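**Q** Next one to model:
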Amino acid sequence: MIIQTSGGQLRLAANLKWMYTELPFEARFDAAAAAGFTGVEFASPYEFPAERVRELLDNAGLTQVLINTPGGPAGSATAMGTAFVPSAQTAFREGVERALHYAGVLGSPIVHVMAGLRPPDADPQLAFATYVTNIGWAAAQARAAGVHIVLEAINKREQPTYGLASMETAAAVAEAVDSGTVGVLFDVYHAQADRGNVIERFERLAPLVKHVQIADNPGRGEPGTGEIAYEQVLARIAASGYSGWIGCEYGPVGDTDEGLDWIERITR
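**A** Okay, the predicted model is just below:
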């Protein structure tokens, strides 16, 4: 879905983990397409064979724009990823290889490599060194597969022990490893919840931003339900020359399609 802002055009992708939850997952593809979306993202396609997800995409005429690396079992120490866990490097590499296989079948150009939680008993410097080493290894695999990887920081209010401390740290790691292959996932919701100054931080990090996600704060609803001035934020993102997708990673406060009226306000 292409929208027009005062700064230029942007492409919106529906996040099928967060949107259309009133429908079974497999029905969300057609619903997103019927609403005008041409791209979708979701964290975990691994509950289905890759070929089945590809069939759902093709039947709805959709492009997969991003997936995450797999996490561990729900409630486990690695549920949000393994990159920061010194004892889990084998699991990390297996997860990256699985994600790149799915990305190849689905045609997803980007894989978000989840950092995971810092183990409470691990030396912080060792955990960070492990993370940088893991991202360097993942970058080499992704480069060979023709895929980009992105790194995302999660706000400390929700995940105080998440390994990746900030978007600025994500940018530093990308530059240290391979900024051609590795970039920043700029999540506007997490940026606002963490430190604010969304526009200033985006413009500073823009050369390294390879994907953007949006939701309002507080509440993580659609734009217009919180405090973020999305007309300005999206206009500045468009004016920056950003040509990637904007993932709508928000939980609609009501019916998903009815909530899309926020787009009219932006385009107006």
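**Q** going forward, measure contacts between C-alpha atoms and count neighbours the same way
**A** Noted.
**Q** other SSEs contacting the lengthiest helix in the chain?
**A** When the chain is parsed with DSSP state H, its longest helix is helix 124-145. Packing partners of helix 124-145 (3 or more C-alpha pairs under 8 Å, 6 or more residues apart in numbering; DSSP states H and E): helix 89-106, strand 148-151, helix 167-177.
**Q** Make TSV from the ones you listed and add mean neighbour count and distance to A74 to it.
**A** Shown next, in TSV, are those (neighbours: other C-alpha atoms under 10 Å; distance: least, C-alpha to C-alpha, whole Å):
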stretch	mean neighbour count	distance to A74
helix 89-106	20	15
strand 148-151	26	21
helix 167-177	19	25
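**Q** Save these as CSV, and put in distance to W18 too.
**A** Putting the helices and strands packed on helix 124-145 into CSV (distance: least, C-alpha to C-alpha, whole Å) gives the following:
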stretch, distance to W18
helix 89-106, 20
strand 148-151, 20
helix 167-177, 22
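**Q** For burial, what's the neighbour tally of A238?
**A** 20 (other C-alpha atoms under 10 Å).
**Q** now for the helices and strands packed on helix 124-145, which one comes closest to I228?
**A** Among the helices and strands packed on helix 124-145, the nearest to I228 by C-alpha to C-alpha is helix 167-177 (18.0 Å).
**Q** Next, the structure of the following sequence, for comparison with the previous one:
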Amino acid sequence: MPRFAANLSMLYTELDFLDRFAAAARDGFQAVEFLFPYAFAPEELAARLHENQLQQVLFNAPPGDWDAGERGLACLPGREVEFRAGIHQALAFAQALTCSRIHVMAGVVPSNQRPEDCHSTYLENLRYAAAAAAWQGVQIMIEPINERDMPGYFLNRQAQAHALLDEIGSPHVMVQMDLYHLQVSEGDLASKIRRYLAGGRIGHIQVAGVPERHEPDVGELNYRYLFQLLDQLGYPAWIGCEYRPARGQRPHATSEGLGWLQAWL
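**A** Predicted coordinates for the structure are as follows:
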């Protein structure tokens, strides 16, 4: 049976962030993920997880200056010291939250950098992150993100991600397969799920409706079929619900849109 984790950066946004843990637990979630924890003390987040009997399954390493448009540092030449500091900060949070997966965003390729320099910087940084994470038993995730939502992002397609894993050469780096991004960038989801799950290097899956990124039962994808397929293939990890509720931020907007989830709880 598929297991679903609420993404608290995108769900329950009608509530203050720290109140979202309890809301997710009330709706039947047993796990959560979010983008960035760094605005809060790790002890405070750990307490919310414990109080609500929730498991933390994923969060992102520091992405650089998010407000200025940065979307990760891994491929940016000259930012290696900042990247490494961010990895160690993320690993400290992972230890406090008992979280075994950290997504490392690749970054937007700068217009003044050669692609081959960004490529070599990315490999070096990911090897460093993998070696550091291995000591804690943490998996580093890399995620292809579609160029419609994030123009210029370094990593866009599943084949590219798996080729990078071959180059990085570490069992502590895996691919985060977001089915929303996969549909926008490539399509042919069922065959790609079969192909890449068989390779054993998919460490986390996320979902959202396409094209608006609302609930999984809204849009062009047949998620009931895809969830059944993941179950049949024995996908063992969590499925992150990284979508924007169609009802917006009105009271109970997230909970009212969870009818799709009830069959799977």
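**Q** Report the TM-score for the pair.
**A** Scored against TM-score structural alignment, normalised by the length of structure 2, the superposed chains reach a TM-score of 0.94; 258 aligned residues with a C-alpha RMSD of 1.4 Å.
**Q** out of the helices and strands packed on helix 124-145 of structure 1, which comes closest to G196 of structure 1?
**A** Per C-alpha to C-alpha, nearest to G196 of structure 1 of these: helix 167-177, 11.8 Å.
**Q** And the contacts of the closest one?
**A** Contacts with helix 167-177 of structure 1, where a contact means C-alpha atoms under 8 Å, 6 or more residues apart in numbering, come from 132, 135-136, 139, 151-153, 164, 182-186, 191, 205, 208.
**Q** Double-check E33 of structure 2 against A6; I have them as touching.
**A** Yes - taking C-alpha atoms under 8 Å as the definition, E33 of structure 2 is a contact partner of A6 at 6.1 Å.
**Q** Would you mind telling me which of those two has more residues around it?
**A** A6 (29 against 25).
**Q** Could you say which helix or strand holds that one?
**A** Assignment of secondary structure by DSSP states H and E places A6 of structure 2 within strand 3-7.
**Q** Could I get the contacting residues of D19 of structure 2?
**A** Taking C-alpha under 8 Å, 6+ apart as the definition, D19 of structure 2 has no contacts.
**Q** Now which residue in structure 1 aligns to it?
**A** Mapped onto structure 1 by TM-score structural alignment, D19 of structure 2 lines up with A27.
**Q** what about that match, distance to R54 of structure 1?
**A** As judged by C-alpha to C-alpha, to the nearest Å, A27 of structure 1 and R54 of structure 1 stand 14 Å apart.
**Q** Check the secondary structure at the residue lying farthest from the centre of structure 2 for me.
**A** What lies farthest from the middle of structure 2 is N112; by C-alpha atoms, centre = their mean that is 28.2 Å. With DSSP: H, G, I helix; E, B strand; the rest coil as the basis, N112 of structure 2 sits in coil.
**Q** Can you tell me what it aligns to in structure 1?
**A** Correspondence of N112 of structure 2 to structure 1, assessed by TM-score structural alignment: D121.
**Q** sorry, back to before: over in structure 1, find the residue span the strand holding A6 of structure 2 aligns onto.
**A** Using TM-score structural alignment, strand 3-7 of structure 2 pairs with 11-15 in structure 1.
**Q** do the same with stretch 226-246 of structure 2
**A** So stretch 226-246 of structure 2 sits over residues 233-253 in structure 1, by TM-score structural alignment.
**Q** Might one say that W238 of structure 2 is in contact with H204?
**A** Yes - with contact defined as C-alpha under 8 Å, W238 of structure 2 reaches H204; the gap is 6.3 Å.
**Q** who has more neighbours, these two?
**A** Applying other C-alpha under 10 Å to W238 of structure 2 and H204 shows that H204 carries more neighbours, namely 23 against 20.
**Q** what's the neighbour count on the residue nearest to that one when sequence neighbours are not counted?
**A** Leaving out its chain neighbours, the residue that sits closest to H204 of structure 2 by C-alpha to C-alpha, 6 or more residues apart in numbering is Q176, at 4.8 Å. Neighbour count of Q176 of structure 2, defined by other C-alpha under 10 Å: 23.
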